[in-house]
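Enquirer: How does the following fold in three dimensions:
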Amino acid sequence: MENATHPSYFNLTMFVNIGNYRYPTFVLCLLLYALIISANLVIILIISREKTLHEPMYIFIMCLSINSLWGSAGFFFRFFKDLLSDTHLIPRSACLFQIYVIYTYASYELTLLGIMAYDRYVAVCQPLHYHNKVTSKLVSKLVAFAWIYPAFSVAACVYLASRLPLCGNKIPKIFCANWPVVKLSCVSTVINNLVGMLVSVSTVFLPLAFVLYTYARIFLVCRKRSSEFRGKVIQSCLPHVITFVNYSITVFCDVALSRIDLEALNPFLAVILSLEFVVIPPIVNPLVYGLKLPEIRKIILRMLSCSKSDKQMNR
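Expert: Down below sits the predicted model:
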């Protein structure tokens, strides 16, 4: 009975049998992960080293890159092993840990996007009070809240899921997720559902609603100002808008996947949609901020030109 209600392993059933293509796929995914690491590390190093970028907006961007490294590590290390394996069994403890990492990654992303929306709102709508309102002390408090609250709220969800007696061990995904584990429960999951709903509202829907509210206010302000002012606002806010829209789409896809019968979908489509949630944002975020924000773009171009000149001198 103990083994039936508390299985030692979970079986990730969405992995497609690709035969000899597993090795090219492994290499491709390894290159993809290397791109994620290098792109986000460049953003982190540039912002941490350049004193001119020690401003709230860039601090938040650096936090996004740190979060991308956290979330992608929680997914890719296990994914690489499963790509080269014929069986896709994951120990119960490892599965619960992966749930914690991926869900905190998702929550951090949304809380940080909400904080960044507030930063852009004050900068555009109350520019004269920006430095008085968005102080280094407030930035520290906001970043601490963005990390600490999701860490404890997600831990509560994972703990409740770990206590459930389960009537199966099959998870229809390519990584561990909380809702599929809860659905395996042999008993009522009312408490899990209530806590999960509270956490979802506070870490997902409230930040999303706040971002929409702030940009509605920014839009109303821009309508009354000059085209030059609107151009500056677009240049400042566009990277955040792209990141927000991109992440909202990936979250929607993941939520939709968790609520439908994945076995009825084309397996390749289901895998691609699952990958989007943990792969696309960590790639898109540093590229968007590196290419769209002139301050970061100038430093990157300067670093590239210096490296080219050094190579020419060595020749």
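Enquirer: C-alpha from now on. contacts and neighbour counts both.
Expert: Fine.
Enquirer: Identify the residues contacting stretch 167-176?
Expert: Applying CA atoms under 8 Å, 6 or more residues apart in numbering, the set of residues contacting stretch 167-176 from outside is 4-5, 7, 9-15, 75, 79, 95-96, 98-99, 177, 180-181, 184-186, 262-263, 271, 274.
Enquirer: residue boundaries of the helices in the protein?
Expert: With helices called from DSSP state H, the chain shows them at 2-5, 22-49, 56-83, 92-125, 130-133, 136-162, 178-183, 190-200, 206-223, 227-259, 267-292, 294-314.
Enquirer: Mind giving me the packing neighbours of the third one?
Expert: In terms of contact count using 3 or more CA pairs under 8 Å, 6 or more residues apart in numbering; DSSP states H and E, helix 56-83 is assigned the packing partners helix 22-49, helix 92-125, helix 136-162, helix 267-292.
Enquirer: Include distance to residue 309 and mean neighbour count when you put those into a markdown table, please.
Expert: Output for these, formatted as a markdown table (distance: least, CA to CA, whole Å; neighbours: other CA atoms under 10 Å):
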| stretch | distance to residue 309 | mean neighbour count |
| --- | --- | --- |
| helix 22-49 | 19 | 16 |
| helix 92-125 | 37 | 22 |
| helix 136-162 | 37 | 17 |
| helix 267-292 | 22 | 19 |
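Enquirer: another one to check against the first:
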Amino acid sequence: MDNVSVVRMFTLSGINETLNYRVAIFSLTLLYYCVVLFVNMSLVMIIILDDTLHEPMYILLGSFCINGLYGTTGFFPKFLLDLLTSSQQISYEGCLLQAFVMYSFACCDLSILAVMAYDRYLAICQPLHYHSVMTKRRLSQLICFSWLTPFCIFSVNVLLTSRLKLCGTNIKRLLCVNWIIVKLACSEADSFANKVAAYFTIVIYVSHGFFIIWTYMHIIRSCVRSKEDRVKFMQTCVPHLTSLVTFLVVIVFDLMHMRFGSTNLPQSLENFIGIGFLLIPPVMNPLIYGFKLTKVRNRILGLVYVEGK
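Expert: Model (predicted):
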């Protein structure tokens, strides 16, 4: 029987479905990853270089894009390498690291969305107090919260996983997922602490969701009374809501499938479900915000105009 002392490699068998189309998938994936890098880095650089965008909403957007770069870099380079090799394996330590990156990326996204909702709540419902509350110090604290909270929580989750005895090495996905590693534990292994940590994490991030709902109840109630607030809602809250709904759909669908879904789905469909959160939000978010937020759009159009001349 294998245990953690001898399981040094995992096999990512989900990639087997793609090997017949290796060249085409490699080319499309590389192109897509380049697009992700370009749109997110461009938006981050615009926010850094333009002094008029040094406001909480845009700084949070920059943090959002940096997180997109962090998460996709934890997956795409390894996937591209797997497409070029005959053995789709990952080391035990590398698998735990990738699982940590994937989970912390997803939960950091939700934390940033919660902080963005709070920022919009202050701007629309308490405009007179906005600048006194959303100071540089408060903004720094909120950004640290949105990054450090998932990092700390998933450090504990991954440490708990690393102590389990494993009786399997096959992961039927394109990437490592902490819960699937836990499911490879031997029957006599004590995974109770892992389950407690998993449900604690779910409670923490469900509370994020309830907080966002609470802020939008107040925002919508305020916007009903004011035409100016309705305009502000359409300009700044609609992109946020679009990002939030998209994120929740792809994440919840993946979690439900991973915990309760059928095992008889085609592998290609399982692959798409498993990496949906890495395909859609990292490209969609900067594009939506780039075109919807007036200051960002004007800055982009100004750069395009200058280049055209």
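Enquirer: Tell me how the two chains score on TM-score.
Expert: The TM-score (TM-score structural alignment, normalised by the length of structure 2) is 0.95; 307 aligned residues with a CA RMSD of 1.5 Å.
Enquirer: hang on, the earlier thing: turn the helices and strands packed on helix 56-83 of structure 1 into JSON lines, columns for distance to residue 233 of structure 1.
Expert: Formatted as JSON lines, these follow (distance: least, CA to CA, whole Å):
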{"stretch": "helix 22-49", "distance to residue 233 of structure 1": "21"}
{"stretch": "helix 92-125", "distance to residue 233 of structure 1": "7"}
{"stretch": "helix 136-162", "distance to residue 233 of structure 1": "21"}
{"stretch": "helix 267-292", "distance to residue 233 of structure 1": "13"}
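Enquirer: can you tell which of the ones you listed is closest to residue 226 of structure 1?
Expert: helix 92-125 (13.1 Å; CA to CA).
Enquirer: circling back: so which of the helices and strands packed on helix 56-83 of structure 1 comes closest to residue 219 of structure 1?
Expert: The nearest among the helices and strands packed on helix 56-83 of structure 1, by CA to CA, is helix 92-125 at 9.8 Å.
Enquirer: What residues in structure 2 pair up with the closest one?
Expert: Here helix 92-125 of structure 1 aligns to structure 2 at residues 92-125, judged by TM-score structural alignment.
Enquirer: ok, back up a step: among the contacts of stretch 167-176 of structure 1, name the buried ones.
Expert: Among these, those that count as buried by neighbour count (16 or more other CA atoms under 10 Å) are 5, 7, 9-15, 75, 79, 95-96, 98-99, 177, 180-181, 184-185, 262, 271, 274.
Enquirer: Could you export the helices of structure 1 as TSV, including distance to residue 172 of structure 1?
Expert: Shown next, in TSV, are the helices of structure 1 (distance: least, CA to CA, whole Å):
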stretch	distance to residue 172 of structure 1
helix 2-5	19
helix 22-49	20
helix 56-83	14
helix 92-125	13
helix 130-133	47
helix 136-162	17
helix 178-183	7
helix 190-200	19
helix 206-223	27
helix 227-259	9
helix 267-292	10
helix 294-314	41
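Enquirer: Next up, the contacts around residue 93 of structure 2.
Expert: Contact analysis of residue 93 of structure 2 by CA under 8 Å, 6+ apart lists residue 8.
Enquirer: can you list contacts of stretch 178-198 of structure 1?
Expert: Residues outside stretch 178-198 of structure 1 that contact it (CA under 8 Å, 6+ apart) are 5, 99, 156-158, 160-161, 164-169, 171-172, 258.
Enquirer: buried ones in it?
Expert: For stretch 178-198 of structure 1, burial by neighbour count (16+ other CA under 10 Å) applies to 178-185, 192, 195-196.
Enquirer: In those, find the pair that's most separated.
Expert: The widest separation within the buried residues of stretch 178-198 of structure 1 (CA to CA) is 17.3 Å, between 184 and 195.
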